[in-house]
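A.B. asks: no sequence on this one, just coordinates:
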């Protein structure tokens, strides 16, 4: 058996670099194909809109067009009557071709369908599209964020950030917190106690991080602090990569009480003195409670100099009735498109 020549010393590093470059090229190629597909679909939709307005095209013309395009391009999918109607709706929802080319073309076609089916407001569609691009959301994550009303909840926690933090950190910190937080993925009842909730959040830390939002990194649960020989335990500790600071989260199973902030402030001081490095910003505290009176929360934060926020959490929450009736679920969309799912791929 012939001997295998030894590999050069730098072979492994070179191979890893090649894999990275090949993967990057594949991603760029996929993005380029998607971009052209989205632009093509928008152009087709715009043409259909124009001809319908000018010549009074009806549904039968769409069906004939779908048949003719399929016959002309048998190897190209995406020309079902349903998808052509989506193209028309896409062009109608986004009349600004420059915006489609520069922004929306970064999102796959399935994302475009979710924006069209789940949202009725152009401003909301723009906001969710921008967030999907910024955070590289999958289609399923995008739908989840829409259905849990992220736009309405983001930046709604009661905080003292404008007074306790300098700009622009205060703005970023405010936008990093929500109210309320939805923990219905835990499968717990409204009667669950603090330790039960805390344990479940760590068990489902991936979903928890998704609900917290971009930038949060999990540090630990029941983090030990030793102060003057006494031991104290922080419910949950995170580090925010964009804010460059620790985030202490304390859970309260009942209603908010002003004295809760004293305990939270003590933890912030201990973290700042014992764990924070010279490069970190001041630690932020988030008190999550089952209920809170907004006026009481604002008064309680009025004289606090440490950055803190107060928000509610929901263990069980369903969509509003009007949302349930007016918007189909993603499963309903997929069932409706059962015959055309493959058609919507490049």
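C.D. replies: That came through, no problem. Just so we're clear, the structure is a prediction, and the values are computed from it rather than from any experiment.

A.B. asks: hey, let's count contacts and neighbours off CA atoms from now on
C.D. replies: Fine.

A.B. asks: and the one helix or strand residue 42 maps to, what does it pack against?
C.D. replies: If you go by DSSP states H and E, residue 42 is part of helix 11-55. Applying 3 or more C-alpha pairs under 8 Å, 6 or more residues apart in numbering; DSSP states H and E, one finds that helix 11-55 makes contact with helix 81-93, helix 97-102, helix 109-118.

A.B. asks: comparison target, given below:
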């Protein structure tokens, strides 16, 4: 539909009002059809303009090269898409097909009274070829609401492609996709430097996959948590909202246990959280610290990895991985702290997001209003 409108804007000189006329014509002639509002038709044009044939084909080619994703090759492919020049015009694409360009002289409402004629007209413009490539590309795998979220974000082409792929693989709804874009998941998972020893302690390609799945920082929505939350408070909230927690962890993580008890010698130990990663086929031991990273934290986590390896790991499981979540870290200190450990450990920051419900936002004062009130109060205090 977007290509149909763009084509006639170029060939027939259709003006900006055509979208409004089309929306009205569809509403009058096909009242049972939904999703063809003026706003949606505008998005369809934006969609068609964003993903012409050569872009769709580049997505397909990129998809084939990323069958085993790693930080490096994902970054390379995203940058390649961002830098690539896509200059082929829509009209040139349509006219380069075996079909001849269409001459339409009827008024818009009259065109829509004959569905078969309209559809065949679109096909004669070469839309069949566009549709064929479209259905093979990753763009066709996510729903329309998610497409609008990506179009609204104005992301570079390569990063848009990455979010599409993630949305399909993770099964995100459009609302979840919006949150991931707003919290800059691409930077947290791909472009940020990560502190771990996976390359030295895990075989390839498991080390690459573990590094790819790790985020820094993690962002947990924990409304209701105290401002200065300790480890137990955070654990309580993470377990209470386990679905959202696993969503932030990534695809294929299963919850195993919280405060898992292990008796080692004559002593009792409790691991904060234990997950299982299906893509890695490995247990993940998560230790939560409500303070910035300290070198001794790595030693404690290394101990728990050894215990889980001995007590839980089966013969078909890969090496257990440790994830240390701290309230900040010095990356140089953290990297030094991992040197010498044989067990795979990743160290990431975490942030606690306390989103304000939409229905309360309007009732709360803005930052500017608070500052103005404080200034007024201080002035009165100085000049009673």
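C.D. replies: Yep, that arrived. The shown structure was predicted, so the numbers you read here are calculated from the model rather than taken from an experiment.

A.B. asks: still on that earlier bit, make CSV out of the helices and strands packed on helix 11-55 of structure 1 and add distance to residue 318 of structure 1 and mean neighbour count.
C.D. replies: Shown next, in CSV, are those (distance: least, C-alpha to C-alpha, whole Å; neighbours: other C-alpha atoms under 10 Å):
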stretch, distance to residue 318 of structure 1, mean neighbour count
helix 81-93, 28, 20
helix 97-102, 33, 14
helix 109-118, 16, 19
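
A.B. asks: quick one: the strands in the stretch 151-300 of structure 1, in order.
C.D. replies: Under the criterion DSSP state E, counting those that start in this stretch, strands of the stretch 151-300 of structure 1 are mapped to 158-159, 181-182, 216-227, 230-240, 245-255, 284-291.

A.B. asks: so which of those strands comes closest to residue 113 of structure 1?
C.D. replies: strand 181-182 (25.0 Å; C-alpha to C-alpha).

A.B. asks: in structure 2, which residues correspond to that closest one?
C.D. replies: Using TM-score structural alignment, strand 181-182 of structure 1 corresponds to residues 218-219 of structure 2.

A.B. asks: with structure 1 overlaid, how far apart is the matching stretch on average?
C.D. replies: Comparison of stretch 218-219 of structure 2 with structure 1 after fitting gives an average deviation of 0.8 Å (mean C-alpha distance after the TM-score superposition for structure 1).

A.B. asks: before we move on, back to that, including distance to residue 256 of structure 1, could the helices and strands packed on helix 11-55 of structure 1 go into TSV?
C.D. replies: Shown next, in TSV, are those (distance: least, C-alpha to C-alpha, whole Å):
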stretch	distance to residue 256 of structure 1
helix 81-93	43
helix 97-102	45
helix 109-118	34
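
A.B. asks: of those helices, give the one that comes closest to residue 48 of structure 1.
C.D. replies: That would be helix 81-93 among the helices and strands packed on helix 11-55 of structure 1, by C-alpha to C-alpha, at 6.3 Å.

A.B. asks: where in structure 2 does the closest one fall?
C.D. replies: Under TM-score structural alignment, helix 81-93 of structure 1 corresponds to residues 38-50 of structure 2.

A.B. asks: and that stretch against structure 1, how far off on average?
C.D. replies: With mean C-alpha distance after the TM-score superposition for structure 1, stretch 38-50 of structure 2 departs from structure 1 by a mean of 0.9 Å once superposed.

A.B. asks: who's in contact with that stretch?
C.D. replies: 1-3, 5-6, 19-20, 22-23, 90, 147-148, 151 (C-alpha atoms under 8 Å, 6 or more residues apart in numbering).

A.B. asks: chain center to that stretch, what's the gap?
C.D. replies: Relative to the chain's own centre, stretch 38-50 of structure 2 is displaced by 22 Å; criterion: C-alpha atoms, centre = their mean, to the nearest Å.

A.B. asks: next one: stretch 128-139 of structure 1
C.D. replies: Taking the mean of its C-alpha atoms, stretch 128-139 of structure 1 sits 7 Å from the chain's own mean (C-alpha atoms, centre = their mean).

A.B. asks: quick one: contacts of it?
C.D. replies: Applying C-alpha under 8 Å, 6+ apart, the external contacts of stretch 128-139 of structure 1 come out as 103-104, 106-107, 110-111, 114-115, 142, 146, 151, 214.

A.B. asks: ok, back up a step: out of the helices and strands packed on helix 11-55 of structure 1, the one nearest residue 234 of structure 1 is which?
C.D. replies: Set against residue 234 of structure 1 and scored by C-alpha to C-alpha, the helices and strands packed on helix 11-55 of structure 1 come closest in helix 109-118, at 39.0 Å.
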